[in-house]
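1. quick one: sequence and predicted model below, then my questions.
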Amino acid sequence: MSVRDTLLDLDLSPIDCLYRLQRDQNNARRVLYVNVTDISILPEDTRTSNDELVRELSKIQGWDGDWNTVTVSKLDSQVQCFWNNFEAHALPKENILGQYPFFDVLDLRIITRKKLRVKYVNNGSDGFGFELPWIATEINVYHDLAREESTLAPRLLGYVYEGPERRVIGYLLEEISGRPAALVDLEDCKKALRRLHDLGLVHGDPIRHNIVITDSGPKFIDFEDACRKPSDDSKGWNAMREGDLRKLEKGLMDTSNNGQPRD
């Protein structure tokens, strides 16, 4: 029986780590989740390197078995494993909007990381369970902009899923070409941001790396902090819009690496 595991993603803290791996076994593929509750279980030089991590984890008795999730803990100085003791995460059905196609995450080619969670071809986002509220917010925004036929953001292309049960874990956007916004683009970005406000949305985090300057003008990405216009608070809405514009100017003046994409 041939088994090959590949690290897809990780969420590492000083005390624990959650891993997401792809298993290729007998011409079949699936995603595995490994929750290491005590990071000292793994030697430091194995925690983020694919080959070393897989080599270390494969020492666990039962590793090659039929499982999808496992919690690895240290109890009384002994390492213990709890197989399939938690469910792999999924976006709630009420957050799956519109009639968009679905894409298997294992069919997507990784090309770059636009931010921590954005890393698949055609742009997009997937993540661990704790990130689902942010992903749901972004899906809502991209869907609303699509219904308005707005060109202020990339088009939502569809949903990303895992497993035969098609658990939705993220989304895909159209690929766009451009550069991060700069201070010289301030007036164009202000006009674009006001158009976004006219649609009843504030961006929430309009820093330079969340605005792509394209041949057709500025396009916004990363809507995880976006908010909708309150239905009965015009003063509050005015304050939200003004705050968004102030953040824009401050964000374009900031030449640090805050929010910079990482490959």
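-> Perfect, I can see it now.
2. for the rest of this, base every contact and every neighbour count on C-alpha atoms.
-> Will do.
3. which helix in the protein runs the most residues?
-> Ranked by residue count under DSSP state H, the longest helix found in the chain is helix 234-253.
4. buried residues in that one?
-> Neighbour-count burial for helix 234-253, with 16 or more other C-alpha atoms under 10 Å as criterion, is recorded at W237, M240, R241, D244, L245, K247, L248, E249, G251, L252.
5. I'd like these written out as JSON lines, with distance to F220 added.
-> Listed next are the buried residues of helix 234-253 as JSON lines, based on distance: C-alpha to C-alpha, whole Å:
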{"residue": "W237", "distance to F220": "20"}
{"residue": "M240", "distance to F220": "17"}
{"residue": "R241", "distance to F220": "15"}
{"residue": "D244", "distance to F220": "13"}
{"residue": "L245", "distance to F220": "14"}
{"residue": "K247", "distance to F220": "14"}
{"residue": "L248", "distance to F220": "12"}
{"residue": "E249", "distance to F220": "15"}
{"residue": "G251", "distance to F220": "13"}
{"residue": "L252", "distance to F220": "13"}
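6. what lies in contact with stretch 5-18?
-> 19-24, 33-40, 48, 50, 54 (C-alpha atoms under 8 Å, 6 or more residues apart in numbering).
7. change it to 7 Å
-> 19-24, 34-39, 50, 54 (C-alpha atoms under 7 Å, 6 or more residues apart in numbering).
8. could you dump the residues you listed to JSON lines with neighbour count and secondary structure?
-> Output for those, formatted as JSON lines (neighbours: other C-alpha atoms under 10 Å; DSSP: H, G, I helix; E, B strand; the rest coil):
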{"residue": "Y19", "neighbour count": "20", "secondary structure": "strand"}
{"residue": "R20", "neighbour count": "19", "secondary structure": "strand"}
{"residue": "L21", "neighbour count": "19", "secondary structure": "strand"}
{"residue": "Q22", "neighbour count": "17", "secondary structure": "strand"}
{"residue": "R23", "neighbour count": "19", "secondary structure": "strand"}
{"residue": "D24", "neighbour count": "15", "secondary structure": "strand"}
{"residue": "V34", "neighbour count": "20", "secondary structure": "strand"}
{"residue": "N35", "neighbour count": "21", "secondary structure": "strand"}
{"residue": "V36", "neighbour count": "21", "secondary structure": "strand"}
{"residue": "T37", "neighbour count": "15", "secondary structure": "coil"}
{"residue": "D38", "neighbour count": "17", "secondary structure": "coil"}
{"residue": "I39", "neighbour count": "20", "secondary structure": "helix"}
{"residue": "N50", "neighbour count": "15", "secondary structure": "helix"}
{"residue": "V54", "neighbour count": "18", "secondary structure": "helix"}
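9. another structure for you, compare them:
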Amino acid sequence: MHGKEAVLSFDLEENDFLYRVRRDSRIVHVSVLHGDIILPRERTESSLILSHLRGVPKWYENWTTLTVRKGLDGVIQSAVDEFPPHPLNTKLLDSQTPNYFNILILERLHRISDRVSLREVTTYASLVSRGFCFAPRVLGYVYEEQKDPTIAFLMEYIVGTTPRAKEDFGACEKTI
């Protein structure tokens, strides 16, 4: 039995979900390949996700990645270390002197979104490097057990309002 468990992040597609989970002092990755294994209303709440995953075969074994799927007979199966953890390619980001932070010592204060893409971050980094003052800066990179692979990034939080489509189009166009 593991002591401290928490879902740190998730990436949800229609029928395939990837969860990053803290298990004591380790980070593990779980890929769920069938949409009906975890109900839609339970896919984003840490305690509900974990209640489902704790019933999966091999959950309490020692692994880094776990693939969860249904067999032809409809029974839930799992495979250990079938895929590698997904690193972030920091070479694509323009950062002069990156800071590195261990995810296990960071405290989550507020979640903005789990859906920020590498393309979006690369665009922000490019705008900052060109002197555009309204783009958030990359403050550092987050790793799990070693600095390579890097799994996430920390960005500056900019206070303000989010542009609205029609009302702010002119101001956005002028700014760009």
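-> Alright, I've got the coordinates. Quick caveat, the model's predicted, so the values are computed rather than measured.
10. on that earlier part again, against the second structure, where does the longest helix of the first structure fall?
-> Aligned by TM-score structural alignment, helix 234-253 of the first structure falls on no residue of the second structure.
11. for that helix, packing partners?
-> Contacts defined by 3 or more C-alpha pairs under 7 Å, 6 or more residues apart in numbering; DSSP states H and E place helix 234-253 of the first structure against helix 186-198.
12. neighbours of N140 of the first structure, how many?
-> Using other C-alpha atoms under 10 Å, N140 of the first structure has 19 other residues around it.
13. how about the secondary structure of it?
-> Secondary structure, DSSP: H, G, I helix; E, B strand; the rest coil: N140 of the first structure is helix.
14. just tell me what it corresponds to in the second structure.
-> In the second structure, N140 of the first structure lands on T122 (TM-score structural alignment).
15. do you know how far the closest residue to that match other than its chain neighbours is from C133 of the second structure?
-> Nearest non-adjacent residue to T122 of the second structure, counting by C-alpha to C-alpha, 6 or more residues apart in numbering: L93, 5.4 Å away. Between L93 of the second structure and C133 of the second structure the computed distance is 17 Å (C-alpha to C-alpha, to the nearest Å).
16. which of these two has more residues huddled nearby?
-> When L93 of the second structure and C133 are compared for neighbours, L93 comes out ahead with 17 against 10, by other C-alpha under 10 Å.
17. from E14 of the second structure, how far off is the more buried one?
-> 29 Å.
18. residues near Y100 of the first structure, how many?
-> 13.
19. helix, strand or coil for it?
-> Secondary structure, three-state DSSP: Y100 of the first structure is coil.
20. all strands for the stretch 101-250 of the first structure, in order.
-> Secondary structure of the stretch 101-250 of the first structure, counting by DSSP state E, counting those that start in this stretch: strands at 102-104, 124-126, 156-162, 167-173, 179-180, 201-202, 211-214, 217-220, 227-228.
21. what do we get in the first structure for L50 of the second structure?
-> Using TM-score structural alignment, the equivalent of L50 of the second structure in the first structure is V54.
22. what sits against that match?
-> Contact analysis of V54 of the first structure by C-alpha under 7 Å, 6+ apart lists D5.
23. got the angle for the longest helix of the first structure vs helix 186-198?
-> Relative orientation of helix 234-253 of the first structure and helix 186-198, computed by axes from the mean of the first three to the mean of the last three C-alpha atoms, to 10 degrees: 150 degrees.
24. what about G170 of the first structure, distance to E138 of the first structure?
-> 10 Å.
25. who has more neighbours out of these two?
-> G170 (29 against 22).
26. related to what we said a few turns ago, can I get the strands of the stretch 101-250 of the first structure in TSV with distance to G62 of the first structure?
-> What follows is the strands of the stretch 101-250 of the first structure, written out as TSV (distance: least, C-alpha to C-alpha, whole Å):
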stretch	distance to G62 of the first structure
strand 102-104	27
strand 124-126	28
strand 156-162	23
strand 167-173	25
strand 179-180	47
strand 201-202	50
strand 211-214	47
strand 217-220	46
strand 227-228	46
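27. closest one to W63 of the first structure among those strands?
-> With respect to W63 of the first structure, and counting by C-alpha to C-alpha, the nearest of the strands of the stretch 101-250 of the first structure is strand 156-162 at 20.4 Å.
28. and the nearest residue to R29 of the first structure once chain neighbours are set aside, what is it in contact with?
-> Excluding its sequence neighbours, the residue lying closest to R29 of the first structure (C-alpha to C-alpha, 6+ apart) is R23, at 5.5 Å. By C-alpha under 7 Å, 6+ apart, R23 of the first structure lies in contact with V3, R4, D5, T6, R29, R30, V31, L32.
29. state the distance from the alignment partner in the first structure of Y141 of the second structure to A182 of the first structure.
-> The pairwise alignment with the first structure assigns Y141 of the second structure to Y159, based on TM-score structural alignment. Distance of Y159 of the first structure to A182 of the first structure, given as C-alpha to C-alpha: 31 Å.
30. which parts of the second structure are helices?
-> With DSSP H as the criterion, the second structure has helices spanning 46-53, 118-129, 169-175.
31. re earlier: closest to V70 of the first structure out of the contacts of stretch 5-18 of the first structure?
-> Comparing the contacts of stretch 5-18 of the first structure against V70 of the first structure with C-alpha to C-alpha places V34 closest, at 5.1 Å.
32. surely the closest one meets L53?
-> No - the pair V34 of the first structure / L53 is not scored as a contact, 11.3 Å apart, by C-alpha atoms under 7 Å.
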